[in-house]
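**Q** okay, predicted coordinates and the sequence, questions at the end:
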Amino acid sequence: MDLSADLDFARSLADTADAISLERFRAADLHVSKKADSTHVTDADQAVERALRERIAAERPDDSFLGEETTADSGAEAMSEGHRQWVVDPIDGTANYLRGVPVWATLISLAVDGRPVLGVVSAPALGKRWWAAQGLGAHSLEGELHVSGVTELGDASLSYNSIQQWDDDDRLQALIDLSRKVWRTRAYGDMWSYMMVAEGVLDVAGEPDLRPWDIAALVPIVEEAGGRITSLDGDPGPWHGSALATNGLVHDAVVEVIRR
């Protein structure tokens, strides 16, 4: 399939999102509330998703939409909504956003029959953006993306996002076991860890307790950069509640350590 026009559209959606989110970033009157699952949501999250949903409805009326703030369900039900589905996280890293930490981004993906084939990750407070589409390579504002060539876990650099997440998912011991096998561990957090895998400056990034909109946009970028992204247990696609991205060369070794 030719995804060039869709990729151009997705990048224009990211421009729309950036204009809204940057204007509200560190705003004194930012409105913050809690959702039913006790996670935070800001007026910026809601405004970005509303704007992108309206543009998609107007410019891609035959496509369905899955977004964090306006869609209650995920998983198999989400995949059944249509052949082409836009999956949006208006602000990935809302906790950072509301505290004024610049590590956050809008995630935009197009999934065809449940498989993400296009992704844009736009982090305007960092001055960064990454994008990819199936067969078109992975790119950033600095150029084309390629994963690292590290082949041994003992030489690998890992970002695990949050100890609490791994502990809450009863995987803390697996994380500790993995940390003892890699060269270096850090918790850069959220989408940034996965983009650094695609850039080749990290070799492994992973976390449990995710939803499809947290993962979908990452998949094409990591894969088109030459890497591999699955669930923590090695299942393909963004529908399994977790993510593991690697340069591909160490993927099976990582899964062997952390799989339930």
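**A** Sure, I can see it. Residues are numbered from 1 along each chain as shown.

**Q** every contact and neighbour count from this point should use C-alpha atoms.
**A** Will do.

**Q** just checking, W166 is part of a helix?
**A** Yes - when classified by DSSP: H, G, I helix; E, B strand; the rest coil, W166 is found to be part of a helix.

**Q** tell me the secondary structure at R129.
**A** Recorded secondary structure, R129: strand (three-state DSSP).

**Q** now do the one 10 residues further on
**A** Counting by three-state DSSP, the backbone at H139 sits in strand.

**Q** for G237, see how far away it is.
**A** 21 Å (CA to CA, to the nearest Å).

**Q** quick one, helices of the chain?
**A** Using DSSP state H, the helices found in the chain span residues 4-24, 43-59, 76-79, 94-99, 163-168, 172-179, 190-199, 212-215, 218-224, 251-258.

**Q** could you look over these and pick the most buried one?
**A** helix 218-224 (a mean of 29; mean count of other CA atoms under 10 Å).

**Q** which residues touch it?
**A** Surrounding helix 218-224, the residues in contact under the criterion CA atoms under 8 Å, 6 or more residues apart in numbering are 107, 116-121, 130-139, 147, 191, 194-195, 197-198, 228-229, 237-238, 245.

**Q** cutoff 6 Å now
**A** Outside of helix 218-224, the residues within contact range by CA atoms under 6 Å, 6 or more residues apart in numbering are V117, L118, G119, A132, G137, A138, A198.

**Q** ok so, going back, select, out of the helices of the chain, the one closest to E68.
**A** E68 sits nearest to helix 212-215 of all the helices of the chain, at 6.5 Å, using CA to CA.

**Q** what distance separates that closest one from the centre of its chain?
**A** 6 Å (CA atoms, centre = their mean, to the nearest Å).

**Q** mind giving me the packing neighbours of that helix?
**A** strand 84-92 (3 or more CA pairs under 6 Å, 6 or more residues apart in numbering; DSSP states H and E).

**Q** structure B:
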Amino acid sequence: MNTIQEEQFSHEILDEFVRVANKAADAAGRVIKEFFWKPALIQTINKYDEDGLIVEQATNVDRLVEDAIVSIILQNFPNHLIFGEEGGWYLPKDKDAAADFVWVLDPIDGTTSFENGVPLFGTLIALLYKSKPIIGAIDQPILRDRWVGVQGRAAMDHLGVPVRTRSCEQLSRATLYASSLLHFSDQEREAFNRVTDKIKEPIFCAECYNYGLLPSGFIDVIVQSYLGPYDFLAFIPIIEGAGGVVTDCDCEKLHWEASSMYKAPKYYRIIAAGDAQVHQDALIYLKNVKKE
């Protein structure tokens, strides 16, 4: 069944979007390879909240990677808007931060892994049309893995082969991944522990790489919190295009209004699953947890 987005664009236009997303991911990968496993070249940059407290860390490489992606996108689509984790809004002089087409970027998702030489980080690229993700890409340049999703099409791996989530209808047989327990509030951690009491095994690592493993049929459930829009929008076309389900932890559709005038939640809590039944069963323990 065709989606609204698919009906609005020809295959040629969608293919052009994918071509540019792949080209941008290639450019990002070239920059990352120049710095990976070269700690003397990597500089840590602290990010501060409005109270002057350190809330997150990035590196000099994050910004270089984002600049490379932005350059490719603007060369091909100069009228599209871009929102990056490092640089915020990239706006043409005659536009405000609201448009039909918006690219959302996370140049290095998993900066800690990158800094410590663990090749499980990735570059995330999403294209939104009227705030709905129509293109998503996860790229891991060191392992040479890439997943690309197009709304209304089957998700593909780096070889252009369709990927598919695996069947797992019982929570007790599911393998669950999360990046770290430190990313959950106390209430979220309690809810998360209720899920892990019911599953086969919880594993902590891999960050965005998990979201490629899930559509490829290697894992069953992912639960994460404290995410910005650049952390998850690229996953949606990939997971859905592989037969999976991804929502917030109250079973609501994930949504980010692509405008600087929109007051988004401070962070998002998400659950992704390869099997709809496992998704529903896990949600029983995760729903209605108040954010701190």
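**A** That came through fine. Values in this document were obtained by computation on a predicted structure and should not be read as measured data.

**Q** circling back to that earlier point, so which of the contacts of helix 218-224 of the first structure wins on neighbours?
**A** Neighbour counts for the contacts of helix 218-224 of the first structure were taken using other CA atoms under 10 Å; the highest belongs to A198, with 34 neighbours.

**Q** touching, that one and V147? I think so.
**A** Yes - under the criterion of CA atoms under 6 Å, A198 of the first structure lies in contact with V147, with a separation of 5.0 Å.

**Q** overlap in contacts, the two.
**A** Shared contacts of A198 of the first structure and V147, defined by CA under 6 Å, 6+ apart, comprise A225.

**Q** just put the helices of the first structure in TSV and tack on distance to T70 of the first structure.
**A** Conversion of the helices of the first structure to TSV gives the following (distance: least, CA to CA, whole Å):
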stretch	distance to T70 of the first structure
helix 4-24	16
helix 43-59	8
helix 76-79	12
helix 94-99	16
helix 163-168	24
helix 172-179	32
helix 190-199	21
helix 212-215	12
helix 218-224	21
helix 251-258	33
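
**Q** now for these, which one comes closest to Q85 of the first structure?
**A** Ranking those by their distance to Q85 of the first structure (criterion: CA to CA) puts helix 76-79 first, at 7.9 Å.

**Q** contacts for that closest one, please.
**A** For helix 76-79 of the first structure, the surrounding residues in contact (CA under 6 Å, 6+ apart) are G114.

**Q** same question for stretch 138-150 of the second structure.
**A** With CA under 6 Å, 6+ apart as the contact definition, stretch 138-150 of the second structure has outside contacts at 29, 122-124, 134-137, 155-158, 237-238.

**Q** now do the same contact list for S33 of the first structure.
**A** Neighbouring residues of S33 of the first structure by CA under 6 Å, 6+ apart: H40, V41.

**Q** please name whichever of the helices of the first structure is nearest to V87 of the first structure.
**A** With CA to CA as the criterion, V87 of the first structure lies closest to helix 212-215 of the helices of the first structure, at 5.7 Å.

**Q** how close does that closest one sit to the second structure?
**A** Mean deviation of helix 212-215 of the first structure relative to the second structure after superposition (mean CA distance after the TM-score superposition for the first structure): 0.4 Å.

**Q** what range in the second structure matches that helix?
**A** Correspondence between helix 212-215 of the first structure and the second structure is established over residues 229-232, with TM-score structural alignment as the criterion.

**Q** hmm, who's touching that stretch?
**A** With CA under 6 Å, 6+ apart as the criterion, stretch 229-232 of the second structure contacts V104, L105, D106.

**Q** the first structure: which residue goes with the last one?
**A** Pointing back at D106 of the second structure there. For D106 of the second structure, the aligned position in the first structure is occupied by D89, per TM-score structural alignment.

**Q** ok, that match - contacts?
**A** The contact partners of D89 of the first structure, by CA under 6 Å, 6+ apart, come to G67, E68, T106, L107, W213.

**Q** 7 Å instead?
**A** Residues touching D89 of the first structure, when contacts are defined by CA atoms under 7 Å, 6 or more residues apart in numbering, comprise G67, E68, T106, L107, I108, W213, D214.

**Q** and if you look at D109 of the second structure?
**A** The neighbourhood of D109 of the second structure, defined by CA under 7 Å, 6+ apart, consists of F121, G122, T123, L124, C208.

**Q** with A156 of the first structure instead?
**A** With contacts taken as CA under 7 Å, 6+ apart, A156 of the first structure has the following neighbours: V150, V182, W183, R184, D203.

**Q** what's the local residue count around the counterpart of the last one in the second structure?
**A** Right, D203 of the first structure. In the second structure, D203 of the first structure lines up with D220, judged by TM-score structural alignment. Counted with other CA under 10 Å, the burial measure for D220 of the second structure works out to 27 neighbours.

**Q** which residues touch D220 of the second structure?
**A** Applying CA under 7 Å, 6+ apart, we find D220 of the second structure in contact with C168, A174, T175, L176, L214, A273, G274.

**Q** just L175 of the first structure next, same as before
**A** L175 of the first structure touches I258, counting by CA under 7 Å, 6+ apart.

**Q** aligned partner of it in the second structure?
**A** The equivalent of L175 of the first structure in the second structure is F192 (alignment by TM-score structural alignment).

**Q** next one: its match from D106 of the second structure, what distance?
**A** Here the distance between F192 of the second structure and D106 of the second structure works out to 26 Å (CA to CA).

**Q** again, but for V246 of the second structure
**A** 19 Å.

**Q** what sits against whatever residue of the second structure lines up with A10 of the first structure?
**A** In the second structure, the residue paired with A10 of the first structure according to TM-score structural alignment is A21. With contact set as CA under 7 Å, 6+ apart, A21 of the second structure has these partners: I125.
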